[in-house]
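J.: Return a 3D structure for these sequence lines:
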Amino acid sequence: MTRARFQTFDDPGHRAGAARIAALRSVLAAQGLDGFVVPRADEHQSEYVPPGAERLAWLTGFTGSAGTAVILSKIAALVVDGRYTLQAPAQVDTAVITPVQLAETNVEAWIGANLEAGQVLGYDPWLHTPDGVARLERAAHKAGGILRAVAANPVDAVWRERPGAPAGAVVPHPLDLAGEPTAEKIARLRVALAKAECAALVISDPHNLAWAFNLRGADVAHTPLALGYALLPCEGRPTLFLASPDIAPELRAALAPLADLRPKADFDAALDGIAKGRKIRLDAATAAIALKVRIEAAGGTPETGPDPITALKAVKNDAEIAGTRAAHLRDGVAVVRFLAWLDGADTLTEIAAVEALEDFRAEGGLLRDVSFPTISGSGPNGAIVHYRVSHETDRRVEAGELFLIDSGAQYADGTTDITRTVAVGAPTDLMRDRFTRVLKGHIAIARAVFPKGTTGAQIDGFARAALWEAGLDFDHGTGHGVGAFLSVHEGPQRIAKTGTVPLEAGMILSNEPGYYRAGEYGIRLENLVLVGPRDIPGAERPILGFETLTLAPFDRRLIVPELLGPAERAWIDAYHARVRDTLGPYLDAPTRAWLADATAPLASPPISPSA
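T.: Model prediction:
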């Protein structure tokens, strides 16, 4: 029987953008609005959202995980970051909506420059945080306009076939994988609430809800979330308000001594009841302004700040780390089998590569989903940082090209994310130079040691130095946090120019510098790393460093050994030896022989390029 796949390759349908935007403008005019803000968000401000919240993709055709459209009566813009420089213009109808780079202007600046005096700009109060609305309001007022909340999202009025609310199964996350009982997590959270002098916490982030109550769901593609909210009082029983009625009996039994379970429809009334006369903590990152307004209307005092769960969740315990290691071992076997298969493929398309890699992962066991839609880019498509292959864009991988594949998996015991760039046929000298510079940046992060308290922003430049020396750079962060069988993009930690959170032992991040030559190829090399203590003789303060978790070879055919220093060559040889020794026992003889060649020391001649 054919296994159902976790990914589809349907065209996003950007050709319908003109008609859909025209229909939206008609609805806006009937409601007395001159414009509307359409973020890529749901009511929890999540990166991955249920189908019915994909308003931005439906309206514009843009399928990226971050972006905001502003639709005015005569003009419209889609504001995206550097990851989508090439993707956004390729997906949207640029005759009706103009892609704008965040490096050039932000949403608020565009509104300030284009909203006319007296015009009314609408927004959905469930899709914006209080801070976000404050910025929009300042921009609208600066232009002489008015910002107005809407009771119902006008995009929904024209999206006639909008999917309904998800109702996936909600199940317990086993204690041997979670590593800490729910009761102990609640106790730690109450200590944090008491310090903040708050009577209760509104848990609006489904990731945090999943972690705090040791549950997992299936309401969102590629991330095991159960959508909903929770009210956690300093005293008394917490209450979970889940969107899905499909709650496993085992979870009900596990939560019965600790918390109440109620339908999501009961949440508003419960919030009114707990808020009156009390100070209620709202998560600044995920709580919609609609929650703030409701608490105020109920006579409560909303306090917007960090949800303490976010920081606790970022530091993995021993069980979560052990699960992550097991997931990476399983994933490494699948990826090596895929790379060996790739090297022997006579003909290859981008979609065929995605399907093959997913199949290899499924054969290893415990696969629950992919952790994001696989980025499978050959030649010029590899230069699109978050390229998503469709039946329309699928192309054959040709000799003389680079092939970039960025993929990950959700296993029952951990989340993975890996990118490899491989040569198909003989690479050019320039390709090898650029690849090696990216590799140098990757190694610099992998080998980095730093004092406790160091932020991701302070080490981000390590990944870029070799590129900067050649007048090059890349327009995305170097690393993002990763969850434990949760989101592949997890904060608050990150390695980026904007990474202001100190890195702590137990945090997992990606290490993924890149280089993109528009219209020709892209290069990205990604492993996941674990922050841990380092014992340095004579050190005068606590020192941390990274342990690489991901296990898969880099393409030696693309490495210029002369561009690497002795320590860098030693690192790559030691890493390849570890990959070979760790994965070899789990591979069949032909794949093991391929891996032996792929991980030979740099002094050895590389294997022949794939045809």
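
J.: switch to C-alpha atoms for all contacts and neighbour counts from now on
T.: OK.

J.: From R3, how far off is the nearest residue to F372 once chain neighbours are set aside?
T.: With Cα to Cα, 6 or more residues apart in numbering as the criterion, F372 has its nearest non-adjacent residue at 5.5 Å, and that residue is H222. Between H222 and R3 the computed distance is 17 Å (Cα to Cα, to the nearest Å).

J.: Looking only at neighbour counts, state which of those two leads.
T.: Each of H222 and R3 has its neighbours counted (other Cα atoms under 10 Å); H222 has more, 23 against 7.

J.: The more buried one against Y411, yeah?
T.: No - counting by Cα atoms under 8 Å, H222 does not reach Y411; the two are 10.7 Å apart.

J.: list residues touching both of these two?
T.: Residues touching both H222 and Y411 (Cα atoms under 8 Å, 6 or more residues apart in numbering): D369.

J.: name the element F403 belongs to?
T.: strand 401-407 (DSSP states H and E).

J.: other SSEs contacting that strand?
T.: Under the contact definition 3 or more Cα pairs under 8 Å, 6 or more residues apart in numbering; DSSP states H and E, strand 401-407 sits against strand 375-378, strand 418-424, strand 521-524.

J.: redo that, cut-off 6 Å
T.: Judged by 3 or more Cα pairs under 6 Å, 6 or more residues apart in numbering; DSSP states H and E, strand 401-407 is in contact with strand 375-378, strand 418-424.

J.: which of those strands is buried the deepest?
T.: For the helices and strands packed on strand 401-407, average neighbour numbers computed from mean count of other Cα atoms under 10 Å are highest in strand 375-378, which has a mean of 27.

J.: before we go on, could you also do this sequence so I can check it against the first one:
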Amino acid sequence: MFEAKFQTFSDASAPALGTARLKLLRAELERRGLDGFIVPRADAHQNEYVPPSAERLAWLTGFTGSAGVALVLRDEAAIVVDGRYTLQAADQVDTASFEVVPLAETSPERWLEKHLPAGARFGFDPWLVTVDGEEKLRRAVTAAEGTLVALDGNPLDAVWVDRPAEPLAPIVLRDPALAGEDAAIKIARVQQALAEQKLDALVISDPHGVAWTFNIRGGDVAFTPLPLSWAIVPKEGRPTLFVDGRKLSNATRDALSAIAEIADPTLLERGVELVAGKGATVRLDKATAPAILAARIEAAGGKVSSGPSPVALMQASKNEAELAGMRSAHVRDGAALARFLRWFDAEAPKGGLTEIDVVCALETFRRETGALKDVSFPSISGAGPNGAIVHYRVTEATNRRVGMDELFLIDSGAQYEDGTTDVTRTLAVGTPTPEMRDRFTRVLKGHIAIARAVFPLGTSGAQLDPFARQFLWAAGLDFDHGTGHGVGAYLSVHEGPARISKLGTVALARGMVLSNEPGYYKTGAYGIRLENLEIVVDGPAVEGAERTLLAFETLTLAPFDRRVIEPSLLTPDETAWIDAYHARVNAEIGPLVDAATRAWLDAATAPLGG
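T.: Predicted structure coming up:
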């Protein structure tokens, strides 16, 4: 019955093959007179998801995680990964050839300082390392008494003989009814921001920013409708969009040519040099701009202003058309979720389901809406102890059967043309223990505290983050991830710059969409996470208020599992919030589902009191 675009991450590059490739790379480095080289898991835009042609780290080492870096020297090599991937890297990488180094123990730069021989020439690809990244590398190599060398051409690409071609997915124009603002107006807003910040030009190196500014979407990477592209926006005059012309139909080219010059990406370096002439100050996004662009600006006599792109904040605050699309997408997604949750309730207790079965089923229910473009990230489908692995990604090797009297965590999302979704529910299979109910309810109380928060304009995510943790803290518990991240409008499910976390310094503003996802994880036993998306909206009118107030509107429409709620831990206000939320879910989703699902939904959203 079910099918899905399910990705298993097998050992396509087995350890022996990885060892052979390491030998090839070392030979190429020796040919170029280099003693070492860095291989980050990155493309030229520092995207979260990269095309197959940029999966250099996976090709070399066999490691398929979404973050990591390999350091290759003449006689030794290491792969540095964060805590999410320590076990995965040990399984996928030939540990006789690569030392697996946990990031918590040492950084790539620290490893280099310790292992790089004095006098060594250490190379890097300046397209794959940011300005800040280059500076960190330079300090490390200098401390080791070596020389850092920016390379013209990636030596790994020279030995990757079957490297996939660069993606050429067609670029499409965003429906004006969904974009809500003409690209020409957006460009004018960006240029006004440049003038206010005394900048002469901006290089948009983040394809999400390009997509938003020019009202375009593409399909060059998985999970996010990105057109890999660049743009230069001068303070005055027409911007230039750097994109492979093979991605443009005649109609799309004509529409974009009305607001911008169109150039091939191979001309980006020359374009940067031209705009930097005569001492111009050019803003580079410090999070995504490759170091080579800074070098070209300085070589042309310009000044580099490294900082956040002004596009990021504009993009984060959605306009009314974008918010209407997000609401519509979440209603549609909620109906698919209701069908899935009823199916899971019926099938899980039979004992035949696996984690992969659950992923396939949910993706199929979403596909049956007729509107699904893609999933917005690889679904996290964790049964029992696998649910306690925060960023768990099921594979054929780890696929666990759903067992009785345990919790199941499903974190998933969808890309629809009108909006992006991300939702997590923790479900009981059989009878949850009193401890499970206690922890679930504490997480739910934190979720409600965020959803009900009223806060002054200018409040940051870091200031709100404790709201979600207070009930866990009271029991000596916590969770080790942020409470929420930004979400794009048919763009990235992980969008900056705002977030609700201990590190969230950006003030929340009207129109931002953020996740609300506190959790609790008991290693080896179970995981709990409850996630809805929220819109930042105007707060309630308060008599005598001296500050402008903001609040949240909940977008996601899916019931919480009432069987894992411990009502005695809830206040009357919290109980009322849950009952009101469930009544809303039933009212908005009920008319969209079949009779069997409607009957299930009636029971799943019944008031907690009975």
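
J.: Which residue numbers in structure 2 does the strand holding F403 of structure 1 align to?
T.: Alignment of strand 401-407 of structure 1 against structure 2: residues 406-412, by TM-score structural alignment.

J.: how big is the offset of the matching stretch relative to structure 1?
T.: Here stretch 406-412 of structure 2, set against structure 1 after superposition, deviates by a mean of 1.4 Å using mean Cα distance after the TM-score superposition for structure 1.

J.: so stretch 554-565 of structure 2 matches what in structure 1?
T.: Going by TM-score structural alignment: stretch 554-565 of structure 2 matches residues 548-559.

J.: what distance separates the start and the end of the matching stretch?
T.: 20 Å.

J.: Give me the distance from it to the chain's centre.
T.: 22 Å (Cα atoms, centre = their mean, to the nearest Å).

J.: now the most centrally placed residue in structure 1: how far from G545 of structure 1?
T.: The centroid of structure 1 falls nearest to H489 when counting by Cα atoms, centre = their mean (3.2 Å). Between H489 of structure 1 and G545 of structure 1 the computed distance is 21 Å (Cα to Cα).

J.: do W571 of structure 1 as well
T.: W571 of structure 1 sits 14 Å away from G545 of structure 1, going by Cα to Cα.

J.: which of the two has more neighbours?
T.: In terms of neighbours (other Cα under 10 Å), G545 is the more surrounded of W571 of structure 1 and G545; the figures are 23 against 16.

J.: residue contacts, that one?
T.: By Cα atoms under 6 Å, 6 or more residues apart in numbering, the contact list for G545 of structure 1 reads 448-449, 531-532.

J.: which residues of structure 2 does the longest helix anywhere in structure 1 align to?
T.: Longest helix in structure 1 by number of residues (criterion: DSSP state H): helix 318-344. Counting by TM-score structural alignment, helix 318-344 of structure 1 pairs with residues 320-346 of structure 2.

J.: I'd assumed R569 of structure 1 was in a helix, is it?
T.: Yes - membership of R569 of structure 1 in a helix is supported by DSSP: H, G, I helix; E, B strand; the rest coil.

J.: Tell me how many other residues crowd it.
T.: R569 of structure 1 - counted by other Cα under 10 Å - has 19 other residues nearby.

J.: excluding its backbone neighbours, what's nearest L514 of structure 2?
T.: Using Cα to Cα, 6+ apart, the closest residue to L514 of structure 2 is G486 (4.3 Å).

J.: Please read the previous query as pertaining to P540 of structure 2.
T.: L549 is the one closest to P540 of structure 2 (Cα to Cα, 6+ apart), at 7.0 Å.

J.: again with V375 of structure 2
T.: A414 (4.2 Å).

J.: From H330 of structure 2, how far out is the one you found?
T.: Taking Cα to Cα, one finds A414 of structure 2 at 9 Å from H330 of structure 2.

J.: What are the boundaries of the helices in the stretch 351-500 of structure 1?
T.: 429-447, 456-460, 465-468 (DSSP state H, counting those that start in this stretch).
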